[in-house]
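A.B. asks: here you go, sequence then predicted model.
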Amino acid sequence: MLLSPTAIVLPGRLQRQVDGLAQALLQPDRSIDFSVPSEEPALISVDSVSWRIFKNPVSLLVGGIAAVLLEFGEPRVRDGVWQHSSFRADPLKRLQRTGLAAMVTVYGPRSRAETMIAGVVRRHDRVAGRTSEGEDYRANDPVLLDWVQATAGFGFTEAYHAYVRPLTRTERAALFVEALPAAKLYGATGVPASQEELDALFESMTSRLVASPVIFEFLAIMKRAPILPAPARPLQSLLVKAAVDILPGWVRERLELGASWSLNPVERALVRTMTSASDRLMLPSFPAVQACRRLGLPDTYLYT
């Protein structure tokens, strides 16, 4: 099991202020209470590796950006998202919805997670079109669903591994297995279940991934969207570069993400400081903390 250092608990007033900011970002829909119903388990076990790494909002942001870059390298996924979502008009709201979906999938009570995923699948049934290259796509195409689920797992895993603490081979293997139940509910029935299967999928996608102006527009949006509090906003550019930096070299070459998108040693150290602190920061509004309460566990369960 992954063990975290002692939790960071901020002084009273500062704790409330930071907690309010975190809640606005992570739980824009206040109707979702991860602390109820009492004792209902999640899709993923509380003693899982996933519960440990998904509690870190900074590494999740980095991993999420990396995942989207991989997804947008596939033209059918790219245009399916870009043509049928509010990302360009309201990127923060879109990011909040996506982040909340991830929180519900990992920490939410099983019944709530299953209901949410079923709703996503129904909405995706209506999403279809043609890429700018003239290729037809459907959002619920199992091949595309496999790619989206695989890239999400890759992003979250690699961001934690690179910037928080190294994951062992056993922990990586566990993350693949833990992701399978939710992936199948989404319709990703062929999602990789091991590192070997993920490597094979990446190899099969080599000729599919292409550069696009959409990718660079997405990166520009991620730099300027009001994700972090205003005083910390300059750090967003570092987190965006950190996301590019964990992509495989051949992917960066295919997507034309050159050396200017790489972190230098000082920047990498700063990102690691941010993600490490985030891994220890315990706030009452965090879905991970609320979910522990639902299961009768102490707030500090995932931090000790």
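C.D. replies: Received it, and whenever you're ready, just let me know what you need.
A.B. asks: only C-alpha atoms from now on, for both contacts and neighbour counts.
C.D. replies: Will do.
A.B. asks: can you list the buried residues in the longest helix seen in the chain?
C.D. replies: Criterion DSSP state H: the longest helix present in the chain is helix 142-163. Residues of helix 142-163 classed as buried: 142, 144-163 (neighbour count, 16 or more other C-alpha atoms under 10 Å).
A.B. asks: check which helices and strands that helix sits against.
C.D. replies: Helix 142-163 sits against helix 57-73, helix 169-186, helix 265-280, with contacts defined as 3 or more C-alpha pairs under 8 Å, 6 or more residues apart in numbering; DSSP states H and E.
A.B. asks: again, 7 Å this time
C.D. replies: helix 57-73, helix 265-280 (3 or more C-alpha pairs under 7 Å, 6 or more residues apart in numbering; DSSP states H and E).
A.B. asks: tell me the contacts of the residue nearest to the spatial centre of the chain?
C.D. replies: The chain has Gly64 as the residue nearest its centroid, 3.7 Å off, counting by C-alpha atoms, centre = their mean. Applying C-alpha atoms under 7 Å, 6 or more residues apart in numbering, we find Gly64 in contact with 152, 155-156.
A.B. asks: Ile246 now?
C.D. replies: 158-159.
A.B. asks: strands along the chain, start to end?
C.D. replies: 128-130, 136-138 (DSSP state E).
A.B. asks: right, and these - which one's nearest Val121?
C.D. replies: strand 136-138 (11.6 Å; C-alpha to C-alpha).
A.B. asks: export the helices and strands packed on helix 142-163 as TSV, with columns for distance to Ser237.
C.D. replies: Shown next, in TSV, are those (distance: least, C-alpha to C-alpha, whole Å):
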stretch	distance to Ser237
helix 57-73	11
helix 265-280	10
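A.B. asks: take the one below as the second:
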Amino acid sequence: MSLLDPLRERAGSLLFTRVAGPEGPRNRHKIHSSPGPRWFPPDSPIRRVHADSSMFIGGLSALLMQSLHPVAMAAVAAHSGYRGDPWGRLQRTSTFLATTTYGTAQSAQAACERLNTVHERIKGVTGEGIAYHAADPHLLEWVHVAEIDSFLRAHQRFGAHRLTDEECDRYVAQTSRIARTLGVLRPPRSMNALSGRIDDFRSELRCTPEALETARYLLLRPPIPTAAMPFYGALASNAIALLPRWASTELRLPRCQRAERWAVEPVGRAATGLIRWAMG
């Protein structure tokens, strides 16, 4: 037994509780131990990507990307509770991802149906008078493509084991199963299709005051202890560096290629490596 093992267990437990919530241990046991067929086989790309500590950076980057759709951002700002209950939202999201990725097919289907019920109730009008509905397949597709593109970018840069090109295509195809169950009509099934769909959305994307406020909240005023801010800053700076250049420009986030290469990215590798060590 290493002298660092108690520290590792303590750090891993604290991090898991933050991400998974008080019901995390019970949910983890149910997700991984319940008998029955799964949507995705062991060692499939989706399981490898969603289990890696690179998801901490990918998730932050995905939120910044998603904020650039004015209608989707208006719905999030009005209904998601990300400001009033940020940890609760993170815990619900992480449980959904774990259930659909690793849980039984029955549990994954039920998780999607519960989320569909929530989406059906979310309707409103943006400040510009545009009606929105969270169950709109078009908005759901933007949330999906921004998310999986960010997850995959993060994994390829910070993951313990990069995916091959063929595995990247399989990852996109596997995530499409979840997207279809959530109401996306024709989710992309390859990297080329994913890139094409993001390009198709470009004409709809722009930075709104709500998007800027979300970026400030995520990057400058996150609900974490002051002592944890330097570590969080390492993750946040890499979430920015992970964005396509056009997205960071739209969000008015400064970038320096040399600093990213020689300082930001190495710190991101160290941070994700530390999380990987703590989580075992």
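C.D. replies: In hand now; what should we look at? Treat the numbers as computed from the prediction; the structure is a model and nothing was measured.
A.B. asks: which residues touch the equivalent of Arg269 of the second structure over in the first structure?
C.D. replies: For Arg269 of the second structure, the aligned position in the first structure is occupied by Arg272, per TM-score structural alignment. Going by C-alpha under 7 Å, 6+ apart, Arg272 of the first structure touches 163-164.
A.B. asks: about what we covered before: so of the helices and strands packed on helix 142-163 of the first structure, which one's packed in deepest?
C.D. replies: helix 57-73 (a mean of 25; mean count of other C-alpha atoms under 10 Å).
A.B. asks: off-centre distance for that helix?
C.D. replies: 6 Å (C-alpha atoms, centre = their mean, to the nearest Å).
A.B. asks: do the same with stretch 22-39 of the first structure
C.D. replies: The chain centroid and the centroid of stretch 22-39 of the first structure are separated by 17 Å, computed with C-alpha atoms, centre = their mean.
A.B. asks: show me which positions of stretch 95-105 of the first structure end up buried.
C.D. replies: 95-97, 99-105.
A.B. asks: list just the nearest of those to Glu253 of the first structure.
C.D. replies: Scanning those for proximity to Glu253 of the first structure, where the rule is C-alpha to C-alpha, the winner is Leu95, at 26.2 Å.
A.B. asks: follow-up on the earlier one: can the buried residues of stretch 95-105 of the first structure go into CSV with extra columns for distance to Pro192 of the first structure?
C.D. replies: Listed next are these as CSV, based on distance: C-alpha to C-alpha, whole Å:
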residue, distance to Pro192 of the first structure
Leu95, 25
Gln96, 26
Arg97, 25
Gly99, 22
Leu100, 23
Ala101, 21
Ala102, 18
Met103, 21
Val104, 22
Thr105, 18
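A.B. asks: aligned to Ala188 of the first structure, what sits in the second structure?
C.D. replies: Counting by TM-score structural alignment, the partner of Ala188 of the first structure is Val184.
A.B. asks: ok, that match to Ala278 of the second structure distance?
C.D. replies: Using C-alpha to C-alpha, to the nearest Å, we find Val184 of the second structure at a distance of 36 Å from Ala278 of the second structure.
A.B. asks: do Cys256 of the second structure as well
C.D. replies: 30 Å.
A.B. asks: more neighbours: those two, which one.
C.D. replies: Ala278 (20 against 9; other C-alpha atoms under 10 Å).
A.B. asks: contacting residues for that one?
C.D. replies: 8-9, 11-12.
A.B. asks: go on, Ser176 of the second structure?
C.D. replies: Applying C-alpha under 7 Å, 6+ apart to Ser176 of the second structure gives the contacts 187-189.
A.B. asks: okay, those in TSV with neighbour count and distance to Glu210 of the second structure next?
C.D. replies: Converted to TSV, the contacts of Ser176 of the second structure look like this (neighbours: other C-alpha atoms under 10 Å; distance: C-alpha to C-alpha, whole Å):
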residue	neighbour count	distance to Glu210 of the second structure
Pro187	24	27
Pro188	23	28
Arg189	18	31
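A.B. asks: select from these every entry located in helices.
C.D. replies: Per DSSP H, the contacts of Ser176 of the second structure never map to helices.
A.B. asks: in TSV: the residues you listed, plus distance to His79 of the second structure.
C.D. replies: As requested, those are exported to TSV (distance: C-alpha to C-alpha, whole Å):
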residue	distance to His79 of the second structure
Pro187	25
Pro188	27
Arg189	30
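A.B. asks: closest one of the residues you listed to Arg197 of the second structure?
C.D. replies: Closest to Arg197 of the second structure, out of all of the contacts of Ser176 of the second structure and judged by C-alpha to C-alpha, is Pro188, at 7.4 Å.
A.B. asks: how far away is the closest one from Leu253 of the second structure?
C.D. replies: Distance from Pro188 of the second structure to Leu253 of the second structure, by C-alpha to C-alpha: 28 Å.
A.B. asks: what's the spacing between the corresponding residue of the first structure for Leu90 of the second structure and Pro28 of the first structure?
C.D. replies: Using TM-score structural alignment, the partner of Leu90 of the second structure in the first structure is Leu95. For Leu95 of the first structure, the distance to Pro28 of the first structure (C-alpha to C-alpha) stands at 10 Å.
A.B. asks: also Leu10 of the first structure?
C.D. replies: Using C-alpha to C-alpha, Leu10 of the first structure is found at 22 Å from Pro28 of the first structure.
A.B. asks: do Val271 of the first structure as well
C.D. replies: Counting by C-alpha to C-alpha - Val271 of the first structure and Pro28 of the first structure are separated by 26 Å.
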